[in-house]
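Chemist: no FASTA, just this:
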């Protein structure tokens, strides 16, 4: 009876684990595609020339949109002219060239900042004059659904990006990506409209988009904000110094020896941008608030008051940076999940194959050595046969937990096989390894299990020059010698 009950529980747990694994795999795939789409968007925007004609800008935006929304086979960008007309400023994939076509603005569909699906063949029918309707029927031939997002300069509606598809619906991923592209394009237009008379427009725009490209390198948030401080100080004549804060801690500062106490207290405000005058100096505080993360802020100091138009630029910078911090954190979170063994929490063998070569390069550059240690748990099959697989799983988890407590946080642990684990003692010598092994055995005796947990082990020193395959083979050979020695002693 108990055997059947345990079997039913085990099958239930396996089913749950399989479902969770499938859902996690699906989420990781979603965010991987999302990251690639953002890479395309940021790379495309960073190459834009602020002084180029608007037609070139809109065509580039449409090209980017077509790349990141796979359902679309044609698209267009339309905008409102100063005379009040509706004009197509970019077109791609249509049998009829839409570029330069003008129509009365009252017939323009005005999308918002959230992408919306529209069946224009139904929407426009009976709404447009006959001649316009005949024209759009030709351009929409083969289209079953369009995805439209508005372009804005602040709150001012400028036009639409419209993507047409032969499919009935667009995916949630495509909607999310087009929304981000619409927001960034709107930001670009706002910057251009508010700063078009400023001589340093190009430097400011290039600086912001260059900073966004840093996220593709997966640098830390602190490193990104330090770079942001430097670049913005270089690109504008307003500011003479600044500092980056995490909570109340200064991460870095440039030409800023002392910050008044009232400025530090004001960092707790809720607005993205704050301006404060104190002691003849002007301070601008850029707040970067993201849930589940420490609050960050950048404080700039100026000898003169800052024009509202430039505060708008900083507000845009804060919004964009906050978006990318969120995406960066999501990427790190799901990357960490993908690189961890779900049972033990150790890193996966796949990650070892990726990590070890960068570590070998680090050893060569710094003329250091590390020690590669291979563990094989003794008698795991007997534990599974005697006590069941749940107890076997618990043994593996307990072994990794004790191993983590025994070594330094900087020494990574990898699950290399079913009951095999790899440990890399970073910046260590071979002669120090027996002390670590003995300490591990002593700590394992503290585990509250109905049997003793022991292991066979082999290790080899690596210096970055000897191929890792040779070091692994040597450590593996020593492990099996240790295993056979134990079998001989137990006979």
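Modeler: Thanks, I have it. Source: prediction; values computed, not measured.
Chemist: okay, CA-based contacts and neighbour counts for the rest of this
Modeler: Fine.
Chemist: Would you map the helices across this structure?
Modeler: Applying DSSP state H to the chain gives helices spanning 2-46, 54-68, 120-123, 130-139, 172-195, 201-213, 221-235, 261-266, 308-339, 349-366, 380-387, 389-406, 433-444, 468-490.
Chemist: Output the ones you listed as CSV; include the columns distance to residue 462.
Modeler: Shown next, in CSV, are the helices of the chain (distance: least, C-alpha to C-alpha, whole Å):
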stretch, distance to residue 462
helix 2-46, 33
helix 54-68, 44
helix 120-123, 65
helix 130-139, 65
helix 172-195, 44
helix 201-213, 35
helix 221-235, 30
helix 261-266, 48
helix 308-339, 23
helix 349-366, 8
helix 380-387, 29
helix 389-406, 21
helix 433-444, 13
helix 468-490, 7
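Chemist: Looking at those helices, which is nearest to residue 157?
Modeler: Residue 157 sits nearest to helix 172-195 of all the helices of the chain, at 9.5 Å, using C-alpha to C-alpha.
Chemist: Residue 459: neighbour count?
Modeler: Number of residues near residue 459 (other C-alpha atoms under 10 Å) recorded here: 25.
Chemist: Hmm, it is touching residue 376, no?
Modeler: No - using C-alpha atoms under 8 Å, residue 459 is not in contact with residue 376; the gap is 11.8 Å.
Chemist: shared neighbours of those two, anything?
Modeler: Both residue 459 and residue 376 are contacted by residue 479, under the criterion C-alpha atoms under 8 Å, 6 or more residues apart in numbering.
Chemist: May I see the buried residues of stretch 483-491?
Modeler: By neighbour count with 16 or more other C-alpha atoms under 10 Å, stretch 483-491 contains the buried residues residue 483.
Chemist: What are the contacting residues of that stretch?
Modeler: Against stretch 483-491 from outside (C-alpha under 8 Å, 6+ apart): 456-457.
Chemist: how does it look with 10 Å?
Modeler: For stretch 483-491, contacts defined as C-alpha atoms under 10 Å, 6 or more residues apart in numbering pick out 376-378, 455-458, 477-482.
Chemist: one more structure, for comparison:
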């Protein structure tokens, strides 16, 4: 610029000097003409020559001046173009910076980025594709002006097509997609109606994480300035993506910690095993966007898995699932030695048992993930995520469920220990029947229910005939075996709703809810006949039955006394029979 100004200054001096020479030559001729009324050859030569020289120099310097003005105008135009480009760039970056901090969603930010970029380039469509680290493919993260069908169907690998070449670091511009042999999907591009495309890599600390591109409907030549501007936008997008990913990771970590705290706090209050599984299912469905989730209890000692609760099966359906651990998806996870097993296509697993395959087919499961619930090295249960499609479980989903499973292991073990302690407290150690304390509590509950709803209720008191003689002649060890056998027969002849307890010594008592006289006598007789078939030693029992009737007994204790009296009536009448108090 300084040289241009210096040249212009010299040209101005030259023009002024030329004008002076012209005027001096003309003045010389004028003076000779006025003074002598004639022009001499010398005067004409000197004055005319000076004027002609001045005119020649004037023309020369004027041309130089015009050339410099043209160069200066061109320089100004280029500067103006450069400034306009910078203004575009700064305006876009300022807008996007605002959008980045106003938008917490990466997908929404990229959508705004594309819309702004397309406005700047006056392009009807644009796209951002990111590299999937698992598959190594470029997948659409955001698109503007492209159909959903195209976006969902089209994928690139680095180096494939124009988009793929940018994933290798190349800035690629094509004036006409229909004529460019590098295009991977020419038909799809024609169907979308786009002819020109420019794509640039998304770089983050020298690492290429994706591609950004804009498209035009008509053939178009993208300039180097266009490529530079799009690269600037792409670099900004890459850093924004990094910040958004960091924000998302922090948010997910915070959500994970919050979830684990909430689950730990909730499970600490749960000592019922069913409630523990129900709480786990509820929390998993809140944390993971998947509809199908089931929880199983694993018993490694017996080699069996039992369904506990499911988001897609009824309580009856899931509890019917009792499968051998071996050759089941859960068993495969245990055998793998890993806490998590992902099965992308269950139909390809040849080692599944027929029972396991039948369950998977019944509920239309095509892919699944199994996350083991452990307490130390012991497998206590399993969480299964399943899908009716060939679903790819994300690392974030699996990590979250794994974290929940860690909390669950302690809770399940605590619930099991509580159940075991409770069972020991209410269970007779020798026979496995309930204790007298538990029986008394249940009797009061069933009495109150029968009294309130006028429902049927029966009690059966059982005593082994001549049991003292067995102990005296065969010893207490044989006597204990007799008690166990009688208890086993009693349990095998009762419903799940019935209660059997060892009342004391060789006496047993049964609570039969919703059972009238005929049913109670039938149960007592089945047990009596089964016991009479025992041998070595051969023993019999006597049974007494009492049936609830409104107003007949003042309380449960009176009804129990009536059953006891009926039993002693049976023993005093030849034994090995059933009596009922009317």
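Modeler: Looks like it came in fine. All values derive from a computational prediction rather than experimental measurement.
Chemist: Quick check: TM-score for this pair?
Modeler: The TM-score (TM-score structural alignment, normalised by the length of the first structure) is 0.47; 283 aligned residues with a C-alpha RMSD of 4.4 Å.
Chemist: re earlier: compare the helices of the first structure and report which one is nearest to residue 162 of the first structure.
Modeler: The closest of the helices of the first structure to residue 162 of the first structure is helix 54-68. By C-alpha to C-alpha, the value is 8.7 Å.
Chemist: looking just at contacts, which helices and strands does the closest one meet?
Modeler: The contact analysis (3 or more C-alpha pairs under 10 Å, 6 or more residues apart in numbering; DSSP states H and E) places helix 54-68 of the first structure against helix 2-46, strand 74-80, strand 85-92, strand 156-165, helix 172-195.
Chemist: okay, the angle between the first one and helix 54-68?
Modeler: With axes from the mean of the first three to the mean of the last three C-alpha atoms, to 10 degrees as the basis, helix 2-46 of the first structure and helix 54-68 are set at 160 degrees to each other.
Chemist: repeat for the third one
Modeler: Here strand 85-92 of the first structure runs at 50 degrees with respect to helix 54-68, directions being taken by the same axes, to 10 degrees.
Chemist: Which other helices and strands does strand 85-92 of the first structure contact?
Modeler: Using 3+ C-alpha pairs under 10 Å, 6+ apart, the elements in contact with strand 85-92 of the first structure are helix 54-68, strand 74-80, strand 102-104, strand 156-165.
Chemist: Would you state the helices of the stretch 251-400 of the second structure in chain order?
Modeler: 273-287, 315-319, 329-336, 354-362, 395-426 (DSSP state H, counting those that start in this stretch).
Chemist: Same list as before, those that is, but in JSON lines and with distance to residue 236 of the second structure included.
Modeler: Converted to JSON lines, those look like this (distance: least, C-alpha to C-alpha, whole Å):
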{"stretch": "helix 273-287", "distance to residue 236 of the second structure": "32"}
{"stretch": "helix 315-319", "distance to residue 236 of the second structure": "52"}
{"stretch": "helix 329-336", "distance to residue 236 of the second structure": "44"}
{"stretch": "helix 354-362", "distance to residue 236 of the second structure": "48"}
{"stretch": "helix 395-426", "distance to residue 236 of the second structure": "26"}
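Chemist: And these: which comes nearest residue 25 of the second structure?
Modeler: Closest among these, using C-alpha to C-alpha: helix 395-426, at 94.8 Å.
Chemist: The following helix or strand past that closest one - contacts with which helices or strands?
Modeler: Per DSSP states H and E, the first helix or strand lying C-terminal to helix 395-426 of the second structure is helix 436-453. In terms of contacts (3+ C-alpha pairs under 10 Å, 6+ apart), helix 436-453 of the second structure is packed against helix 395-426, strand 457-464, strand 499-504, strand 507-513, helix 556-572.
Chemist: Which one of these lies nearest to residue 520 of the second structure?
Modeler: When these are compared (using C-alpha to C-alpha), the closest one is strand 457-464, at 6.2 Å.
Chemist: so the closest one versus strand 499-504, what angle?
Modeler: Interaxial angle, strand 457-464 of the second structure versus strand 499-504 (the same axes, to 10 degrees): 40 degrees.
Chemist: packing partners for strand 457-464 of the second structure?
Modeler: In this structure, strand 457-464 of the second structure makes packing contacts with helix 436-453, helix 476-492, strand 499-504, strand 507-513, helix 517-532, strand 541-547, helix 556-572, strand 578-580, judged by 3+ C-alpha pairs under 10 Å, 6+ apart.
Chemist: Specify the stretch among the ones you listed that is closest to residue 79 of the second structure.
Modeler: Among those, the nearest to residue 79 of the second structure by C-alpha to C-alpha is helix 436-453 (95.6 Å).
Chemist: residues of that closest one that come out buried?
Modeler: Neighbour-count burial for helix 436-453 of the second structure flags 436, 439, 443, 446-447, 450-451 (criterion: 16+ other C-alpha under 10 Å).
Chemist: Kindly indicate which of those lies nearest residue 361 of the second structure.
Modeler: Using C-alpha to C-alpha, residue 446 comes nearest to residue 361 of the second structure of the buried residues of helix 436-453 of the second structure, at 43.2 Å.
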